[in-house]
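[1] give me coordinates for this.
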Amino acid sequence: MPYEGEYARYGPIRRVAESSRVRELLGSYRIREQERDPSQQSASTVQVQVSEWKPNLVFALDGSYLTVPIRNGYPGAEAAYVTVASVLLDMEKVRLLGQCRPFDPIELRKTESTGSTDWALPGCNVVFQNEISAVASLRRSLYQWFSSERVAQDSESLLDTYEALLAYKPSSHDQKCPYASEDGCPHDYNRGSGEYSCTCERQRPLFSTDALRIHEGMLLGGTNGAMYAEIMQVVERLWVIHLLRWLENKGWLSSLRRLAIVLDGPLAVFGHPAWLSQAISQELCRINELVRRATGGEDILLMGVEKSGAFVQHLIDLDTQSNGSPGVFPIGSALLLDDSYIKRNIVFSDSTKPYGVDTYFGRKFFYKSRNGSLIVASLPFLHDHHRDTSRAEESQFPRLIDAAGMLDDLICCRYPNAITPLVSAHAEAAIPLNLGRKVLEELARELMEGADA
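    As a prediction, the model looks like this:
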């Protein structure tokens, strides 16, 4: 690493460029042969029928986080403000508004109901009173967040929802006690409910949320963006199950006949809490059976939409002609991805293990809307045959026709390949980088000064 103000010279780059080892390494890489015509791909390309189904409501979720330095006398101290915003879009009002173009943007905002869950999380060198470390402080803060949040006053807490999913986690996977690296606790983590004590002689506090293992990713000497991103994705996905369980407890599952749920990103959980994806999948299947009884056989319409990444870039490449102009991929068609297609074209792998088997609770498809927008989306595993990614058939993508029709109705012209619910949810969640950091730094300083007073 350079000193501040020290710049690289030309000598090292010449040495690297002339290195025989570098030349040998670059010459041994595999290069994928580009297949631009979707009809020549092994994945299933289908022309999607026009759906007559129209949702009354669309519920969308998106999250954001911002790290801020904390001036507490310790170098590198930081905290993060994490927010997950939800938007409920009244589609009947949107459709009425669409009949009177151009329409007033203020009127469009009136079709939305918004909410959010926000929390401040400690990071490197930020330690709560009565806690022994930054890791212990983070663990307590995450537990407190889950305990305090609920979708409605009469609903279970987010912690209750999480603990219902925790019951699905296999007990065969050992996990070290969170205090093993801090004060040498010899015991494995003993999974429990709520807050309880370690069985060692120190009897330090443990939490059910420790099973997420997110705290294991904390860097004690640097910024923790990856850890905060894991927390954000967990809360986003937990909130979906939290909402569905509330509808179940209220006896309102029949409302899902006209309600769609859209989540930012793929239907997956990555990183330390990846086990949660399989628990979510099992709970979705359980609730979906109840939904089918309440709606006369309709599955839940839950969709993840990706804004960037390898799959998005591949779809753009697939739609691009040799002269650089778009238009290869047929309008109103979907490419249903199977395991072999993904490994051969997007995420190279020779493994016999299916792509995403440990992290995904849904499967991806590409869709080109009727106005030409390119969408990478996921639909959930709701029945056993949906999980067979060795093949890709329409029957393995629940409510594919309705999902495509909804995407056609929700395309947002403000940004390329965007849909309105996620644009609105992101607008509620996103913290302006420079102004937001200044405001939150000031807030942190005032709160710390108040605590010391």
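
[2] CA atoms for contacts and neighbours, from now on please.
    Fine.

[3] who does the helix ranked longest in the chain touch, helix- and strand-wise?
    Secondary structure of the chain per DSSP state H: the longest helix is helix 225-250. Packing partners of helix 225-250 (3 or more Cα pairs under 8 Å, 6 or more residues apart in numbering; DSSP states H and E): strand 57-69, strand 78-90, helix 158-166, strand 259-264, helix 276-295.

[4] one more to put side by side:
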Amino acid sequence: MNNESNSSHSSYEPLRRLISDAKISELRSQIKVRADIEDIDWNEKTIPLSSLEQSFWKPQLIIAIDGDYSKQSITNGFPGAEVGYITISTVVILMDKLKKLENSRFVDPKLFRETEKTRCIDSLIVGCNVVLNGETSAKSTMRRILFNKLKEEKIFDNTETLLDTYEHLLKIKRERGNSNAPDCPNDNCDAKLEDGYGEYTCKSCGGKLYSTDALRLHELMKPSGTNGEMYGQIMETIKKLQLIHLLRSFEQTEDWFTTLKNIAFFMEGTLAVFSSSSWLAKCFRIELERINSKVKENCGQDLLIMGIERTGNFVNHFEDIDTQKDGRDDNFPNQSAFLLTNDYIKNNIVLNENPDFIYLKDTSFGRKFFYKTKSGYRVVPSIATFSNYQSEVSTAYTAQFPRLADCLALLDKLVSARYNNSVMPLATAHSEAAIPLNLGKTIFDEIAREIRANSSNND
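    The predicted structure is shown next:
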């Protein structure tokens, strides 16, 4: 019977393809079709690195942040029971040590590893049908675990926790107005989520609430089936929070605050926050502007923060415009940047003919551009912005991209054949996130001691 059923099912496949092809042809006649990419002289459209004022700045440290997650079924007597394992890695590259090794013909792997310091945050986040003792559901369990994870993470013993960083951003949000409060996350409660910090109680239902409920990540939990989307968004949210947490922790530590002028920050992916926690992006902009103003007053220059996209439509489009009709990859000049405006993105990458549409208007805290390195490798970075003028995507002037010359010079150094659409520090961070070997390790006190020792020796 099963064989007959399978045979009958297979016999319908040619008919299904014919119907599908006909429907696709009908749809094609109605959809908008982009003409071939016009021939553009990119030598005229791009900005050569040589045309920018060079500062010859060299970073003392590069800090890269990336994350990863995996999911696994567990046996507890309930179908589909699942947990997600999330890791966020922060890798610090000691550039002074790395520079010394660059002159060696053969690099000792042990010495090379000493140029990198790594710290990982890891967490098990429950999915469908996994409930801790004392909790009523998988959702309430997940909410408790997320809150406790942020509460226990900190960079230094004497600075704030990751939860403190998050609650500072939450306070910014609430000071700007909280007109669209989400629903109370407790089952059978019709009230809106009440404002609060830490762990508190809903006045309507008496259920437990956490400040992290405002992220609404629990709303992504599926009651059955896999919860990969939820794990991914939790990872991305903590990854972006880690950047602000680092900056605020350094601000609270005198030695590290003065070192910020010598640090370049890299993050995997675009500088944006999506999904239920996207409200963080606006708070990031406010906090980055505040911290950057303080750093600029103290050090005389902006922070340098970049996101790097390894895949996606922007990466694909860059490849398209760099490819000549004969297939050669040399249409875009080396050591040149193309700064993206909203109109260019709408017309060429993200199709939207609404005149009021602004790409990533509410979710981004950086600006995208294309860069082709000295060695001919393409990279799609974003640079963090620190003012309304810099964030204004209707124009794309070099002044709207903080530290552009330093960013391009650094990309020339860090993008290579091995990391041709990323950078070496992010590749290390990604590897560490995938196979975490330095869980909970404290590295920044150790690095601070090395910096002080090097400064004394130079004196």
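
[5] helices along the stretch 301-450 of the second structure, start to end?
    For the stretch 301-450 of the second structure, applying DSSP state H, counting those that start in this stretch gives helices covering 313-322, 342-348, 388-391, 404-414, 424-434, 444-458.

[6] for those helices, which one ends up most surrounded?
    Burial of the helices of the stretch 301-450 of the second structure is given as mean neighbour count (mean count of other Cα atoms under 10 Å); helix 424-434 ranks first at a mean of 22.

[7] quick one, what contacts residue 19 of the second structure?
    Applying Cα atoms under 8 Å, 6 or more residues apart in numbering to residue 19 of the second structure gives no contacts.

[8] quick one: which of the helices of the stretch 301-450 of the second structure is nearest residue 133 of the second structure?
    helix 424-434 (29.2 Å; Cα to Cα).

[9] just want the angle from that closest one to strand 61-73.
    Orientation check (axes from the mean of the first three to the mean of the last three Cα atoms, to 10 degrees): helix 424-434 of the second structure against strand 61-73 gives 30 degrees.

[10] ok, which of the helices of the stretch 301-450 of the second structure comes nearest residue 94 of the second structure?
    Nearest to residue 94 of the second structure, of all those, is helix 444-458, at 8.5 Å by Cα to Cα.

[11] quick one, that closest one and strand 82-94 angle?
    Interaxial angle, helix 444-458 of the second structure versus strand 82-94 (the same axes, to 10 degrees): 10 degrees.

[12] now helix 444-458 of the second structure: how far from the chain's centre is it?
    Chain-centre distance of helix 444-458 of the second structure: 29 Å, with Cα atoms, centre = their mean, to the nearest Å.

[13] quick one on the thing from earlier: TSV for the helices of the stretch 301-450 of the second structure, including distance to residue 292 of the second structure?
    Shown next, in TSV, are the helices of the stretch 301-450 of the second structure (distance: least, Cα to Cα, whole Å):
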stretch	distance to residue 292 of the second structure
helix 313-322	28
helix 342-348	25
helix 388-391	13
helix 404-414	16
helix 424-434	23
helix 444-458	21
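
[14] figure out which of those helices is closest to residue 290 of the second structure.
    Comparing the helices of the stretch 301-450 of the second structure by their distance to residue 290 of the second structure (Cα to Cα), the top pick is helix 388-391, with 12.7 Å.

[15] one step back: now render the helices and strands packed on helix 225-250 of the first structure as CSV, adding distance to residue 210 of the first structure and mean neighbour count.
    Formatted as CSV, these follow (distance: least, Cα to Cα, whole Å; neighbours: other Cα atoms under 10 Å):
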stretch, distance to residue 210 of the first structure, mean neighbour count
strand 57-69, 21, 23
strand 78-90, 18, 23
helix 158-166, 11, 21
strand 259-264, 25, 22
helix 276-295, 13, 19
